[in-house]
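> sequence unknown, structure follows:
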């Protein structure tokens, strides 16, 4: 059997220069007979197993001891501070059991969790739970979060290592288990021998609950029982084989050829495999923030390997720049030839360049990146050389359903991929049908907001509602417009229909009344009240406004209230928009914005969203919520604040009711998926009071392509 002395081990390993798993972790696991590991959180225990070497390790009689910490809520910490839950094994066991059940319910961790459970049932893995603090005195200070590993082989040699560990799905990848480690060898001189002995002694003292300031207890029975109940001792080897196959599949789809490159998550692999089985056509209906862009990059890398020419369509100048940066960084090593169209780039029109770029042929990979506005122009459509050699990717694919954008759908291509959290166009069945016909529908299953939160790709969030009324003069204007609307509706009903002039008049009145809601005077004071009560310096907030007037009012009101770290972000702003976002991301503050933050802008640090903008398009508020739910090490929970305007009106007038329905649709959608779903109880009551069946208004809304005014080609 191979021993550690047979291995060529370095003093330290660092990604990306070193393939740490292949060069260090896996060979040591294969040669070891015992493995002691302190892994931090309990959930990270599943990542401490070296999957390709695990079967040989167990077959050789190997044993693993793991020390980890449970994830504690604020209530748990309070209970520990009072000296109760820390002494209650059953309470601790329930925490760990719930955490394990979450692992079992998450697609990316269910198989590793079952393997861990099986090895616990087989007594291959023994687990202790630790936390730091004087528990007996009722003063816990912090969670135990050390990262130490010790391998021993049959010859009595030991290898100790300390370093960081990537406790996410990519941590399962062959090159992803460890990011950086320092290594110490028991046979490499007295100093190294002494260091290994110190680490061994440290681990043993932790394990036996003999280290000062750290409390270590065996895995509570209620948690161990849950693991044993979920175990499959007869088939764990097959699960390991499946995990290894999935790891290799992820590496196969990866768009990055470099060592330690990013790999897709399980939901992305499943979507790509399903799309491929459908003839490489379809729409990924994936929640905002779930990695649609990276999934598309995986498909683009596959397309390049087939010698195809790729056309990527985006809805805005900002996304054009963002995609260009991502494409160059990902495929620059392949010699990517990139032709940018729109956003001030007009070279594609010269000398038949676009026609030449989209021809079939070999050579360096070619990609056309264009705004949807440019790509749907007659010049672009006529110059684009169609055929099966073209692969089209449409980001925010719902935009292609707008009447002026559908011209691009005349371009003949081979593979087609659409990306959108909400591909169905509200109130526009014709536009939706055009998109679905061209891309051949949604690739099942959709990856929903609930899926994304459960899988850990988005953060959970709380939802907070502040209702405001119209002021007296606004309510008077509202009532006056409502009376006019009532008269027109009654007249058209008596005439058994309305002519075009009457319909135009009615639409104008409805728009004027909707503006009263959008520009309600109480919105800026409500924003100030929320910010003053909740904002802390260094946080990252976005305030969504309806228009420039409201933005200015909110900005000035916040500054008058003493808020100095205010940023503006909109199409008419002066200065460099990207620099503004960079400064905001670096130092925190409050961004007061209009629609241009809705699609594709990635600021993971944003932790709070305050919504003043009224919208009857579900897509807009879904995208706004997605901006604040992106994962970041700077937050564990996001917060959404919503100012809801509820005017007084006669519920017997249907057009008046529609205003409230639109507001309730947004609020109920937000509240349903929040960690505090009780926040919408009052909304249910409000709906009942006004005779609204709230169960039927979730999808209420209309597509508003006028918001393209925020995106200039």
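Thanks, I have it. Only a predicted model underlies this, so the values are computations on that prediction, with no experimental measurement involved.

> Going by C-alpha atoms from here, please, whenever you check contacts or count neighbours.
Will do.

> and the helix or strand hosting residue 294, what other elements does it pack with?
If you go by DSSP states H and E, residue 294 is part of helix 292-305. Applying 3 or more Cα pairs under 8 Å, 6 or more residues apart in numbering; DSSP states H and E, one finds that helix 292-305 contacts helix 236-253, helix 266-277, strand 309-314, strand 390-395, strand 416-420.

> Format the ones you listed as CSV; extra columns: mean neighbour count.
Formatted as CSV, the helices and strands packed on helix 292-305 follow (neighbours: other Cα atoms under 10 Å):
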stretch, mean neighbour count
helix 236-253, 18
helix 266-277, 19
strand 309-314, 26
strand 390-395, 25
strand 416-420, 25
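
> another structure for you, compare them:
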């Protein structure tokens, strides 16, 4: 057990060195520190770097409530609720403060501040007096240190600044182990009330994300402390809290989060928060595909105590939800959502959150036509996707934004790899040239398209491009190259998924595969579902599939992805390579591999663009 700090109950700057006699021993002992202070400067961190380094290594976290130094007119507007901090001036002012820090502080101090905030060790909120205190400042000065069992609070006149220790200042200390627990509990209640924006005469703001991003760029040196293992694990997932906070601040919008970074868990945390504070009585989850819908059912059952109704595949339970929507979750396919959306009463719409998973698919033309104006009436609308934008579909994107909202949070593949949530991967492009038969097919497609156009028929160029791409995806030129590659790289088939365009092309791949890996099978749809389960539990070593497994399926043991088929749009590629990037608890040193077929072309093509992008992604390294 860590020894309790031995400090006097009263200290002043004339007789005591606050850093050495108070902050250092308290920071070395504490697991948590809460501080409300009228004035904070980064020089305090420099003065207390020794204690803070121990605090960080012990897994400590600190919360500061302080006053923002902003223009008087903006302060007035903020206090009256006329503007939000992200609209102005709190952002621009804080950004200016970051710029001034860069000018006047040493690189080591800037680096330390940036790392403390990046690792979630320090969290700041800003308090502005309002109503009966309008025009004043947040000028309180108190704090609480939390140990494993005991606590300590203090009150006094000192600010958190270098000058604060040069003034004549004093503080009184209230340790619980000296019978002063009532004082400590009062300070804890007061801090929590302010932190949670529950004091009617204060308006409290988070540090804007735009300012955080600027601060993060100041991490020019290594961490000046050793991050605790507990904090290292917690730190990886702090993006979920940021996503939750961003969504709740707005009430609708899209979370763009890479595969494996916890979209489902984050969404269900939002549901629990809204349900617990009585903002909603029910939730609707909609997505396509029985695999994903079954997965949602499992997750909802694990992470909430709400009643689950299912309306997909063989489940026909929507009438139960419509009769008893309170404290319930409806998990429904998009197809059934179209059929039953008009049955949702106004009572349901105004007391529910709808979650649209894989939200990019929500912009499909049929859904745009049948659901326009029918999603926006829900009180809360949440979209989830690793790739929310529909490439080359402005109409679909406009529909998604109008019905659900814009993007409110982003945490992409690069972010996830750097933070160690997803694993690093190697990329191997295999070049091929179209066969003469391929070229003839493409020429015939172009000739037929042009002939129809000249004859006055209505033709769509996109259909021609799609048909040409399909010829390239099933080019037999890839097969001998794959065979030669396997002769030298048999291990690429270990825990692998091979994506093909058609079942027929998959059969041709099987003729090669059987020579190197007989323990494989196919998965093209519901009829082959048992094969997916066998692959998931390790009975099969390799799976040949098409689009059915692209989205949302969580099989952490997948090591390698082989792309015989890849679309021009990044959406599909991100979804597919994401199958292999999840961490595997049974293989802590896992490093994934992606093999891709690239058509050789003098004029360049979509394969060439994909190759450049995946090469860059493969260079991303884990930071922690």
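Yep, that arrived. From a predicted model like this one, the values you see are computed outputs, not experimental measurements.

> Between the helices and strands packed on helix 292-305 of structure 1, which one is closest to residue 527 of structure 1.
strand 416-420 (30.1 Å; Cα to Cα).

> can you state the direction angle for that closest one and strand 309-314?
20 degrees (axes from the mean of the first three to the mean of the last three Cα atoms, to 10 degrees).

> Let me see the residues that make contact with strand 416-420 of structure 1.
With contact meaning Cα atoms under 8 Å, 6 or more residues apart in numbering, strand 416-420 of structure 1 is reached by 280-288, 292, 296, 391-398, 439.

> hmm, 6 Å instead?
Residues outside strand 416-420 of structure 1 that contact it (Cα atoms under 6 Å, 6 or more residues apart in numbering): 281-285, 391-397, 439.

> And the furthest pair within the residues you listed?
Checking these with Cα to Cα, the most distant pair is 285 and 391, at 18.6 Å.

> Pull out the buried positions in the top helix by length along structure 2.
When structure 2 is parsed with DSSP state H, its longest helix is helix 436-454. By 16 or more other Cα atoms under 10 Å, the buried positions in helix 436-454 of structure 2 come out as 438, 442, 445-446, 449-450.

> cool, stretch 297-314 of structure 2 as well?
Buried positions in stretch 297-314 of structure 2, judged by neighbour count with 16+ other Cα under 10 Å: 297, 300, 306-312.

> Ok, stretch 367-380 of structure 2 next?
For stretch 367-380 of structure 2, by 16+ other Cα under 10 Å, it's 367-368, 371, 375-376, 378-380.

> Next, the distance between the ends of it.
Stretch 367-380 of structure 2 has an end-to-end distance of 19 Å (criterion: Cα to Cα, to the nearest Å).

> Any chance you could list what contacts that stretch?
Residues outside stretch 367-380 of structure 2 that contact it (Cα under 6 Å, 6+ apart) are 251-252, 349-350, 352-353, 403.

> how distant is it from the center of its chain?
Centroid separation between stretch 367-380 of structure 2 and its chain, computed with Cα atoms, centre = their mean, to the nearest Å, is 25 Å.

> go on, stretch 336-350 of structure 1?
30 Å.

> Repeat that for stretch 601-611 of structure 1.
Distance, centroid of stretch 601-611 of structure 1 to centroid of chain: 12 Å (Cα atoms, centre = their mean).

> from the buried residues of stretch 367-380 of structure 2, which single one is nearest residue 562 of structure 2?
Nearest to residue 562 of structure 2, judged by Cα to Cα, of the buried residues of stretch 367-380 of structure 2 is residue 367 at 31.8 Å.

> Show me what the closest one aligns to in structure 1.
When structure 1 is aligned by TM-score structural alignment, residue 367 of structure 2 is paired with residue 405.

> Would you quantify the distance from its match to residue 316 of structure 1?
Taking Cα to Cα, one finds residue 405 of structure 1 at 13 Å from residue 316 of structure 1.

> Next: residue 381 of structure 1.
For residue 381 of structure 1 relative to residue 316 of structure 1 (Cα to Cα), the value is 18 Å.

> quick one, which of these two is more surrounded?
Neighbour count, other Cα atoms under 10 Å: between residue 381 of structure 1 and residue 316, residue 316 has more, with 24 against 20.

> which position in structure 2 aligns with residue 437 of structure 1?
With TM-score structural alignment as the criterion, residue 437 of structure 1 pairs with residue 402.

> Based on its surroundings, how many neighbours for its match?
Residues contacting residue 402 of structure 2 under the criterion other Cα under 10 Å number 15.

> so it, which of the three states?
Of the three states, residue 402 of structure 2 takes helix under DSSP: H, G, I helix; E, B strand; the rest coil.

> Give me the distance between it and residue 253 of structure 2.
Distance of residue 402 of structure 2 to residue 253 of structure 2, given as Cα to Cα: 10 Å.

> just the strands in the stretch 451-600 of structure 1 please.
For the stretch 451-600 of structure 1, the strands defined by DSSP state E, counting those that start in this stretch occupy 461-468, 540-544, 566-569, 589-593.

> Mean neighbour count and distance to residue 626 of structure 1 added to those, as CSV?
Below are those laid out as CSV (neighbours: other Cα atoms under 10 Å; distance: least, Cα to Cα, whole Å):
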stretch, mean neighbour count, distance to residue 626 of structure 1
strand 461-468, 18, 10
strand 540-544, 25, 12
strand 566-569, 20, 18
strand 589-593, 24, 15
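
> In CSV, list those along with distance to residue 142 of structure 1.
Output for those, formatted as CSV (distance: least, Cα to Cα, whole Å):
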stretch, distance to residue 142 of structure 1
strand 461-468, 24
strand 540-544, 25
strand 566-569, 34
strand 589-593, 28
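
> Out of the ones you listed, the one nearest residue 654 of structure 1 is which?
Going by Cα to Cα, the one of the strands of the stretch 451-600 of structure 1 nearest residue 654 of structure 1 is strand 461-468, 21.7 Å.
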